[in-house]
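**Q** Here you go, sequence then predicted model.
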Amino acid sequence: MWSGKCPYVVPNHFKEQVGIFAPQFSGYQQQDSQELLTFLLDGLHEDLNKIKRKPYIEIKDSDGRPDEVVASEAWEIYRKRNDSIIVDYFHGLLKSTVVCPDCGKVSVTFDPFCNLSLPLPIKRERQIVITFFPSDPTKKPEVLTTMVPKRGHVNDLLCALSHQCGVSPDDLVVTEIMKHHFHKFYSNNDSLENIDSQDSLAVYEVPRIESHVPVPLILWEVNAKQTFSSSQLFGFPMLLMMPRGSCTYQDLYKSVAEKVARYLTLDDPDESSGGASNSNTRNLNPENISQRVPTSIFNLYVVNPSTAAVFKLHSDNKPLQLPFSDTLGRQYLAAQWTTENRKRYLSSQLESDVQGCDTGRQKLSNMLQLKDCLDLFTMCEKLGADDAWYCKDCKRHQRATKKFDLWMLPKILIIHLKRFYYNRFRRDKIDTMVEFPLANLDMSKFINNKKHPPATYNLIGVCNHYGGMGGGHYTAYALNKIDRHWYSFDDHHVSATSPESVITSAAYVLFYMRNE
């Protein structure tokens, strides 16, 4: 494994040995990675424990003694029974404070931990951020947020947006945009659970006309010295409504020009400069497109995204039989711009709108911060009837208040995000995006120990889970200690990746190392 000669290692023998000691991990059923990690660290600790004969030591009640004394006593007792490198690197100390609601008795205990299991807020609704494109091409795209049922469908999103925008749900098309093109078109029955919080959703207002069909449009730039295959996409993808039957190239050209009217500019020729452009640049409206736009500022192509086949449309007056249907995404219309014409006829407003929508999505995104989960973990809570606390003074079980605080943190801090939720009525997975720092995670705010040294951590690994309660897929990211690069581990595929790609809504277990 450590020879450097293998691109990957299949740990079949290791898995078999784990299954011998823990039958729950045998077979080929998917297991919880955090449970496996806990079992492995516990097993390694017991194998490496220098204490072979553990003494019995009675733990005293806090009885109002200073926290420093009780904590030191608890840790000393624990170390007399547990002494291994696993404890040295992975174990910390939690403070638990329980208060009786009747007599006011306060019980403080200090317990070791190997990983922090942080809760995530449980909501039956979720916020979805979309970019809305009105049918009027002169209007600016708008970033909107709407609340939808977490287990709902795309139709629920359409109804919510219809109420918000005053547009019929039948005239709205939900898509996912990626790198300036349509990545996916959603149907009304698609589950919202399949839409990730990081997906770039766009909703287009497309008034339905029985005699017309929606046509996806993408914008392409190509340098005069380059081939078409080396061109690049830019701006927003758009949706046109074109007649189901045949139409001419001029009809198609005019429709595309109308669609990009917000971004088109026309330079009035300056006779004194031999036709060079002056500063009298005016935006065009759809009404005067056909009269003012030259007929050759872009070329039109039909693109098949599944085969990458590209067909150029010819600018004659012959009727065109367009290969478009009600099933969106099978064929695209591409408007190809040369670099020169893009600079001359398209204003900077296009890129400004793209950047504005990206910024707006980031601001309105409902992602949690890791500190929000830590706040929830350290929040005071009232115990339920099923987990009531026995008060020695009242001589009965009480629904006391309980609060956790961090007292001592380990060198390697393992944070488990509790994405799987169980109760007697339902089981669910929480896919909320949790943003966590790659470097300098400052835990000082959450440590209730004034004598604790500074505790800042750098991320060194992430375990990801994709899928739901019934099954899924695990991947991992890890930071290479030698070259300081991040790598992605997906079954037998190992590849370098960027630090930014490490932060996803699939993050399940985080591994941090303390800055010494």
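**A** All right, it came through fine. Just so it is clear, the structure is predicted and the values come from calculations on it, not from any experiment. Numbers count the residues shown, from 1 in each chain.
**Q** Every contact and neighbour count from this point should use C-alpha atoms.
**A** Will do.
**Q** Burial check on Asn480, number of neighbours?
**A** 13 (other CA atoms under 10 Å).
**Q** My error: substitute Val354 in the last question.
**A** So Val354, with other CA under 10 Å, has 16 neighbours.
**Q** now Pro66: how far from Glu58?
**A** Here the criterion is CA to CA, to the nearest Å. By it, Pro66 lies 19 Å from Glu58.
**Q** Likewise for Val494?
**A** Counting by CA to CA, the gap from Val494 to Glu58 is 50 Å.
**Q** Settle it for me: which of these two has more neighbours?
**A** Neighbour count, other CA under 10 Å: between Val494 and Glu58, Val494 has more, with 14 against 7.
**Q** Now for Gln34: which residues touch it?
**A** His416, Val509 (CA atoms under 8 Å, 6 or more residues apart in numbering).
**Q** Double-check that it belongs to a helix.
**A** Yes: with DSSP: H, G, I helix; E, B strand; the rest coil as the criterion, Gln34 is located in a helix.
**Q** Tell me who's in contact with the closest residue in space to Lys54 that isn't next to it in sequence.
**A** Leaving aside its chain neighbours, Lys54 sits nearest to Arg81 (5.0 Å; criterion: CA to CA, 6 or more residues apart in numbering). When contacts are counted by CA under 8 Å, 6+ apart, Arg81 touches Ile51, Arg53, Lys54, Pro55.
**Q** who wins for neighbours among these?
**A** Neighbour tally across the contacts of Arg81 (other CA under 10 Å): the maximum, 14 neighbours, falls on Ile51.
**Q** would you say that one is within a strand?
**A** No: in this structure, Ile51 is coil, not part of a strand, as judged by three-state DSSP.
**Q** structure B:
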Amino acid sequence: MNSTIQCLNNTSPLITYLIMDIYLRDINRDSLGEVVDDFAYVVKALWSGQYRCITPRDLKAVVGRHQPMIAGYMHQDSQEFLTFLMDGLHEGLNKVKVKPRIPEQNNEGLPDVKAAEISWRDHKLHNESIIVELFQGQLKTTIMCLTCRKQSVKFQAFMYLSLPIPKTTRCTLGDCLRQFSAEEKMTGNSKWECPQCRTYRDAIMKLEIWKLPHILLIALNRFVYEGQWRTKINAHVDFPTSGMDMSSFVIGPRPKSYKLYAVSNHFGTLDGGHYTACCKNPCTQTWYKFDDSEVFETSESSVKTSAAYVLYYTSIDLLPPDFKPSFS
């Protein structure tokens, strides 16, 4: 929980929106507004300069009320906490109070650009918040029947990329991205119900990145199942800290260059472990390591370890939180 909060606390456009109380004009009291209130209280306390450290008991309690898995004090997953917190912030800030009925989209015969545009427009009819504006991108899924070659194309929004790690002791983030978009055969219990054959068929599925968000969250899938057993992959994934060019991995609008500004780390095993965070302060442009209540200055090179779990990248300048955010 601490690791995730520290990473988000250095996402200055989001923090500016909360510290300056801009969020009050958008907050949805009929949904998860209390999650937003308590998270805003935490970041205001962190940026006030009045405390050496704080304990976010109220935020934990309100999250636990909506997500029972987090209610106790068992060892939990930071990515799962991040997922719920981001969903909670979005729902609590969603400007769409009445969601219109949207018919299922048929992309047959449509060029990808048009299909993606319609899908994103429909997504925004139900979802409009600073979380969508900052953190959400778009994926393209293509499924092809291996019998009749019929293809189905769909576009969907994503909050973060969950990347597989190749089975090796060392790899690069590029290797993970290539494996993410590799073709996957759907057979056996995973057969696809082909609308043209009107029965279940073997198929090939391909997942590709269409559009990236301003703030790109990348979760390295370190916890995987091998048969019946869940295990952790401790491979060292080499990832860039600045000048990350994603153009070879994006098939839609050309992305800007990304730079790393935070990392959530996991040390230990499945049964127990410890989370830390390394974050670049938007005011001082200095990297710090956050280890529970302890904070240490650190170097940019030291953030690249085999414990890296969730990577936080930005394509926009992260200004000090007293600046009004701009997404141009």
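**A** On my side now, so go ahead. For clarity, every value in this text was computed on a predicted model and none was experimentally measured.
**Q** Okay, helices next: where are they in the second structure?
**A** Under the criterion DSSP state H, helices of the second structure are mapped to 2-9, 12-19, 33-48, 57-66, 78-93, 112-126, 130-135, 173-180.
**Q** would you turn those helices into TSV with distance to Ser299 of the second structure?
**A** Output for the helices of the second structure, formatted as TSV (distance: least, CA to CA, whole Å):
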stretch	distance to Ser299 of the second structure
helix 2-9	16
helix 12-19	20
helix 33-48	22
helix 57-66	31
helix 78-93	23
helix 112-126	39
helix 130-135	26
helix 173-180	20
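**Q** closest to Pro282 of the second structure out of these?
**A** The closest of the helices of the second structure to Pro282 of the second structure is helix 12-19. By CA to CA, the value is 6.9 Å.
**Q** give me the stretch of the first structure that that closest one matches.
**A** Alignment of helix 12-19 of the second structure against the first structure: no match, by TM-score structural alignment.
**Q** Does anything pack onto that helix? Which helices or strands?
**A** Packed against helix 12-19 of the second structure by the contact rule (3 or more CA pairs under 8 Å, 6 or more residues apart in numbering; DSSP states H and E) you find helix 2-9, helix 33-48.
**Q** from those, which stretch is densest packed?
**A** Highest mean neighbour count of these: helix 2-9, a mean of 22 (counted as mean count of other CA atoms under 10 Å).
**Q** Would you mind pulling the contact partners of it?
**A** Applying CA under 8 Å, 6+ apart, the set of residues contacting helix 2-9 of the second structure is 14-15, 43, 78, 81-82, 262-265, 275-279, 290-292, 312.
**Q** Kindly tell me how buried the counterpart of Ser247 of the second structure in the first structure is, as a neighbour count.
**A** Aligned by TM-score structural alignment, Ser247 of the second structure pairs with Ser444 of the first structure. Neighbourhood size, Ser444 of the first structure [other CA under 10 Å]: 16.
**Q** Disregarding residues adjacent in the polypeptide, which is nearest to Ser444 of the first structure?
**A** Ala455 (5.8 Å).
**Q** likewise Ile215 of the second structure?
**A** Thr314 (4.6 Å).
**Q** Show me what that neighbour aligns to in the first structure.
**A** Using TM-score structural alignment, Thr314 of the second structure pairs with Met513 in the first structure.
**Q** One more: Glu193 of the second structure?
**A** Match for Glu193 of the second structure (TM-score structural alignment): Tyr390.
**Q** try Ile204 of the second structure
**A** So, by TM-score structural alignment, Ile204 of the second structure is matched to Thr401.
**Q** I'd say that match and Lys382 touch.
**A** Yes: Thr401 of the first structure lies in contact with Lys382 (CA atoms under 8 Å); the separation is 4.3 Å.
**Q** So which of these two has more stuff around it?
**A** Thr401 (18 against 15).
**Q** From Glu516 of the first structure, how far off is that one?
**A** For Thr401 of the first structure relative to Glu516 of the first structure (CA to CA), the value is 36 Å.
**Q** try Pro101 of the first structure
**A** 42 Å.
**Q** out of the two, which sits in the busier spot?
**A** Ranked by neighbour count (other CA under 10 Å), Pro101 of the first structure and Glu516 place Pro101 first, with 14 against 8.
**Q** After alignment, which residue of the second structure pairs with that one?
**A** Structural alignment (TM-score structural alignment) places Pro101 of the first structure against Leu146 in the second structure.
**Q** Check Ser3 of the first structure too.
**A** So, by TM-score structural alignment, Ser3 of the first structure is matched to Ser48.
**Q** separation between its match and Lys232 of the second structure?
**A** Counting by CA to CA - Ser48 of the second structure and Lys232 of the second structure are separated by 38 Å.
**Q** What of Glu193 of the second structure?
**A** Taking CA to CA, one finds Glu193 of the second structure at 33 Å from Lys232 of the second structure.
**Q** for the helices and strands packed on helix 12-19 of the second structure, which one sits closest to Ser242 of the second structure?
**A** helix 2-9 (16.9 Å).
**Q** okay, the angle between that closest one and helix 33-48?
**A** 80 degrees (axes from the mean of the first three to the mean of the last three CA atoms, to 10 degrees).
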